[in-house]
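> Give me a model of this one.
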Amino acid sequence: MPARKFLNEQPCPVARSVDLIGDRWSLLIVRDAFDGMRRFSDFQRSLGMAKNILSDRLRKLVDAGILAMQDASDGSAYQEYVLTPQGENLFPVVVALRQWGEQHLFAPSERHSVLIDKRTGQPVPPMAPHAPDGTVLQPAATEVRKVS
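Below is the predicted model:
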């Protein structure tokens, strides 16, 4: 079996992205950061994961530029983890996963959470890629082209 390629050797943007944020814990940390969590103890309490694994994932997310560490907003001696602009660009990814899960992983009467637009109080409309003319793109209408 060939050795796994390193992140910077992957020619596919999906493969590079999954290498960086595709594990369960990293995505759930990013989800919690969007929900306002900033402190190690809050992430640990929310996710129930081992502290050494949480430390590792937080370090990787900081090293990748997805999270940044800053002094605590309340003036305490703690450090907080905040999403960087690069991390905030993951919002559509998290929303797409959430909406896919809402549609496919819950029985009609099963309780689950829904993402709400604070401005309107309405659920966020389903995400879909659009063509320049505004039509929704279906998978068969797209292709991957390699660029040099």
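> Going by C-alpha atoms from here, please, whenever you check contacts or count neighbours.
Fine.
> in which helix or strand would I find residue 80?
Using DSSP states H and E, residue 80 maps to strand 79-83.
> Give me the three-state assignment for residue 5.
coil (DSSP: H, G, I helix; E, B strand; the rest coil).
> Now do the contacts for it.
By C-alpha atoms under 8 Å, 6 or more residues apart in numbering, no residues touch residue 5.
> Relative to residue 16, how far out is it?
10 Å (C-alpha to C-alpha, to the nearest Å).
> contacts for the strand holding residue 80?
Contacts to strand 79-83, defined as C-alpha under 8 Å, 6+ apart, come from residues 30, 33-34, 38-40, 66-73.
> Among these, which are located in helices?
Within the contacts of strand 79-83, residues falling in helices by DSSP state H are 30, 33, 34, 40.
> I'd like the residues you listed laid out as CSV, including neighbour count.
Below are these laid out as CSV (neighbours: other C-alpha atoms under 10 Å):
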residue, neighbour count
30, 25
33, 20
34, 17
40, 17
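> Quick check: of the residues you listed, which lies closest to residue 113?
Nearest to residue 113 among these: residue 34, at 14.5 Å, using C-alpha to C-alpha.
> gap between the closest one and residue 81?
Distance from residue 34 to residue 81, by C-alpha to C-alpha: 11 Å.
> try residue 112
On the measure of C-alpha to C-alpha, residue 112 and residue 81 end up 27 Å apart.
> this one next, for a side-by-side:
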Amino acid sequence: MPQRVTHERAECPVARAVDVIGDRWSLLIVRDAFDGITRFGEFQRNLGLAKNILSSRLRELVAHDILEVVPAADGSAYHEYALTRKGRELFAILVSLRQWGEDHLFNEAEPHSVLLDTRTEKPLRRLEVKDATGRVLDSTEAFVRKVGTGS
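Prediction:
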């Protein structure tokens, strides 16, 4: 079996992030954790994922400190998975993917789930990329400075 290519030493933050959460199952596990799913069986039922693949992805997410294993909230002998601070910081990534999906993957009248503010029960505003002064930027107004190409 060919060895998996890793980007853990890449100079690009996107490559390193994709190494950890770029797998579709990992992102869906994190999505489910945000939705309150905590137990192995719940993840498996919700995702329809084979046990061996789910186990592998959960192990990786725990190893990268995105999820942590905690005692079951009901005091049983089971354990649960909870988002860490690092995991909770993926919220904006999932909101961004959701908004892109809403814009490009549904017909206008096609129903889909909606992410709501818990306080107001209204949909969230669109995410925007802004410069240091708060000015909204598009993709043509930003660039990547590669390592070793100047200050």
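> Among the contacts of strand 79-83 of the first structure, name the buried ones.
Using 16 or more other C-alpha atoms under 10 Å as the burial test, these include 30, 33, 34, 38, 39, 40, 66, 67, 68, 69 as buried.
> Redo those as CSV? Include distance to residue 55 of the first structure.
Output for those, formatted as CSV (distance: C-alpha to C-alpha, whole Å):
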residue, distance to residue 55 of the first structure
30, 14
33, 15
34, 18
38, 13
39, 11
40, 8
66, 15
67, 13
68, 14
69, 13
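> before we move on, the earlier item: between residue 112 and residue 81 of the first structure, who's got more neighbours?
Between residue 112 of the first structure and residue 81, counted using other C-alpha atoms under 10 Å, residue 81 has the larger neighbour count: 22 against 10.
> in stretch 94-111 of the first structure, what's buried?
94, 95, 98, 99, 102.
> Assign residue 49 of the first structure to helix, strand or coil.
coil.
> Let me see the ranges of the strands in the second structure.
Using DSSP state E, the strands of the second structure run over 67-71, 79-83.
> Buried residues, the last one. List them.
By neighbour count, with 16+ other C-alpha under 10 Å as the criterion, the buried positions of strand 79-83 of the second structure are 79, 81, 82, 83.
> next one: stretch 49-63 of the second structure
54, 57, 58, 60, 61, 62.
> distance between that stretch and the chain's centre?
15 Å (C-alpha atoms, centre = their mean, to the nearest Å).
> what's in contact with that stretch?
Contacts for stretch 49-63 of the second structure (C-alpha under 8 Å, 6+ apart): 20, 21, 25, 26, 29, 43, 44, 67, 68, 69.
> Quickly name whichever of those is closest to residue 106 of the second structure.
So of those, ranked by how close each gets to residue 106 of the second structure (C-alpha to C-alpha), first place is residue 25, at 21.0 Å.
> What residue in the first structure is paired with that closest one?
Matched to the first structure by TM-score structural alignment, residue 25 of the second structure sits across from residue 25.
> so what's that match up against?
54, 57.
> Run the chain-centre distance for stretch 101-108 of the second structure.
19 Å.
> Quick one: the residues in the second structure that stretch 81-91 of the first structure pairs up with.
Going by TM-score structural alignment: stretch 81-91 of the first structure matches residues 81-91.
> in that stretch, what's buried?
Buried residues in stretch 81-91 of the second structure, counted by 16+ other C-alpha under 10 Å: 81, 82, 83, 87, 90.
> which stretches of the second structure form helices?
13-21, 24-34, 40-47, 51-63, 85-88, 91-104.
> Against the first structure, what's the mean shift for the second one, could you check?
Helix 24-34 of the second structure: mean distance to aligned residues in the first structure after superposition is 0.2 Å, counting by mean C-alpha distance after the TM-score superposition for the first structure.
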